[in-house]
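# Sequence unavailable; structure follows:
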C-alpha cells in the first residue's frame, strides 16, 4: 500500500471519514431503530429505514455536521415519515385487525418505565390514530425529548408549528392512553393466572382473571385465523379461546416472556409457536388482550432487540 492511500484505492482521509461515519452510525444505531420502530410499529420496516438512513448518512460531509446524533435522528425521522405514508395504503388492504410487531426486549427496557410504556401494545395502538406528522412529533418530543428546533428540521415545519402539533398530539394521546399503570410484578401475576386458565382449559379461572368488558384484538394477517373485529366481554373471549381448542383437541402451552418491555406470553399450540399474547392489566384484571398470530410478525420474539433512548 502506498503512503497516500488505502488498499481500496481511496485516499487515507476518505477512509478515515468513512470510519468516523460508520462509528457514529453504529454508536446510535439502537436509538435510531427505536425511533423508527415507535413511528412505524414494525421492526421489519424499521430495519429498512435504518438501511436508508445509513445510505444517506454515508454520503454526508461530516465536516458540516455539528451533532451526529441529531443529524442521524433527523434522517431517520424523514425516512420513517416517508415509509409511514406508504404503509397507510398497506394497512388499508390488511386482512383483519392490525397490531404492532412484537419484540423480545432486553431487561433494561422494562426498567425504563417511560420507554416501556411508549412501546407497549396499548400505547402503540393509540399512536396509530395520529397522523404521520403528529406521530413523529409526539415520539420525538415525548419519548426522546428532542428540542422543538430539531424536530422542526426533521419534519420540515416551523418550531411554532411543531409546538402546536405537539400540543394537539399530546391531548389526543392523553385522552386515549390507558389510565392506570401497574407494576411488572402485578402484570406477571395476572398473566400467570391467565396462562394456567388457557393451559388447563379452565373457564372459571379465565372468567376470574378477565375484566367484564375486556377487549381482545387478534392479528392473523390473512395467514392464520383471527377475529376480524374486536371481541368484547369476558364470556365471549372465554368461548373464543376455549371452544376452538377443545373442539380440535389442541394442546396449548404458554411461556412467560417480556415483549415490548412488558410481561407477555409466547403461545404454543401442539408444540409449535402460534403467536404472542400481550395484556393490559387494570385493578388486578386483564382489560385488554393483544394476540399476534401473523407469522410474518413473529421474527423478533426469540432473539432480544435492544431499544434505547
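All right, it came through fine. The shown structure was predicted, so the numbers you read here are calculated from the model rather than taken from an experiment. Numbering: from 1, shown residues only.
# going forward, measure contacts between C-alpha atoms and count neighbours the same way
Will do.
# contacting residues around residue 241?
The contact partners of residue 241, by Cα atoms under 8 Å, 6 or more residues apart in numbering, come to residue 198.
# what's the distance between it and residue 197?
Shown here: residue 241 relative to residue 197, a distance of 10 Å by Cα to Cα, to the nearest Å.
# ditto for residue 78
Here the distance between residue 78 and residue 197 works out to 45 Å (Cα to Cα).
# Now for residue 14, how many residues are close by?
The number of residues packed near residue 14 is 13, by other Cα atoms under 10 Å.
# before we move on, what about the one 4 residues further on?
Residue crowding around residue 18 was assessed by other Cα under 10 Å; the count is 15.
# Chain neighbours aside, what residue packs nearest to it?
The shortest distance from residue 18 to any residue other than its chain neighbours is 7.2 Å, reached at residue 58 (Cα to Cα, 6 or more residues apart in numbering).
# Could you tell me how far that neighbour is located from residue 156?
Counting by Cα to Cα, the separation of residue 58 from residue 156 is 22 Å.
# From what I see, residue 36 and residue 76 are in contact.
Yes. In this structure residue 36 lies within contact range of residue 76 using Cα atoms under 8 Å: 6.7 Å.
# for comparison:
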C-alpha cells in the first residue's frame, strides 16, 4: 500500500494538471484525482509495467466523460458560454501553466473532446503520439490527424493564443480602460477588426445580449448604449489571469465583471472581446 501511494504521489501533479486542463474545473479535477487514486490502490501494482500510462489513461477517460456531459448541459445555457476564469492557486503546481492563456482556453472550447485531449497531451504536456494512441485506444496516425485538425480549428478562430501577444494585449486593455475612464469609446473602433466579436456571459444572472455581437460597429453601438448605465462599474484595474492581461470591473467594491481581449493573429487589432458577468463564474476570483 505504501509503495502504491508513493507511486501515485510521484504523478499527482501531472495527473491533476491533465484533469484540470481538460475539464477546466478545479472541483472536477479534484474529484477525478480522488476516483483515480482509489482505483489505483485497488490494483496489483506489480502487474502494471507503466504506472504513468495507466494513471494517465484513467484520468483522461474520466475527463472525457465529464466533457461529454458538460457539452450536453451547455446546450440549454442562456446566452454565450465562456470558460470560468480562476486564479490558479493550488497546493500542487499546475504543470504546463505557462503554455495556456485565457484566449487559448476559449478557443479550445470549439474542439471536440478527442481533439481537445490530443492537443493538450501533445502540445501542453509533451506526450508522444505513441503514448497518446495508447491512452485513447487510437492509432498514432489518428492522433496526428486529430492534432492537425485541432490546430487548424484554433488557427481559423483568428485569435492569437500564446503569451507572445501579451505586451500588445496589455496595450489594448489599457486603451480600452482609458476610453472608459474618459467616457469616450470612439477610439475603440480604430482597434477592433471589422468582423470583431463580443461575447458576454451573463448566464441569466445578469443582463447580457443573448447572442455574440458581430462587427465592430455593432459592438461600438452596444457599448455606447450601456456605458451610461454603469455597465463598466465604478472601479477598474488591470491584472493577469491565465498568463494574460485582463480588466477587472467592480461596483460598490464587489466584483462585477472580468474582460479579456483576443487579438488577431497579426496582433495589431482586437478580434474578440470576452466578458464574464455571470456571478457564478466569478466566485473563485478574489
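Yep, it's here. Everything numeric here is computed off the predicted structure, so don't read it as measured data.
# Helix or strand: which one has the residue nearest to residue 52 of structure 2 when sequence neighbours are not counted?
By the measure of Cα to Cα, 6+ apart, the closest residue to residue 52 of structure 2 outside its immediate chain neighbours is residue 11, 6.9 Å from it. With elements delineated by DSSP states H and E, residue 11 of structure 2 resides in helix 2-23, which encompasses its position.
# List of residues touching that helix?
Helix 2-23 of structure 2 has contacts (Cα under 8 Å, 6+ apart) with 26, 28-30, 32-33, 37, 40-41, 45, 51-52, 55-56, 59-60, 63-64, 66-67, 92-96, 116-117, 120-121, 125.
# Report the buried residues of that helix.
Going by neighbour count (16 or more other Cα atoms under 10 Å), the buried part of helix 2-23 of structure 2 is 4, 8, 12-23.
# Could you tell me which residues touch both of residue 36 and residue 76 of structure 1?
By Cα under 8 Å, 6+ apart, residue 36 of structure 1 and residue 76 have these common neighbours: 49-50.
# Translate the residue nearest to residue 18 of structure 1 into the numbering of structure 2.
Under the alignment defined by TM-score structural alignment, residue 58 of structure 1 is paired with residue 41 of structure 2.
# gap between the two ends of stretch 221-231 of structure 1?
Looking at stretch 221-231 of structure 1, the gap from its leading to its trailing residue is 17 Å under the measure Cα to Cα.
# Can you list the buried residues in that stretch?
Along stretch 221-231 of structure 1, the positions that meet the burial threshold by neighbour count (16+ other Cα under 10 Å) are 221, 226-228, 230-231.
# What span of structure 2 is that stretch aligned with?
Mapped onto structure 2 using TM-score structural alignment, stretch 221-231 of structure 1 spans residues 203-213.
# Show residues contacting that stretch.
So stretch 203-213 of structure 2 is in contact with 77-81, 197-202, 219, 277-279, going by Cα under 8 Å, 6+ apart.
# out of those residues, who has the most neighbours?
Each of the contacts of stretch 203-213 of structure 2 was scored by neighbours using other Cα under 10 Å; the highest score is residue 201's, at 30 neighbours.
# Report the contact partners of that residue.
With contacts taken as Cα under 8 Å, 6+ apart, residue 201 of structure 2 has the following neighbours: 79-82, 208, 275-278.
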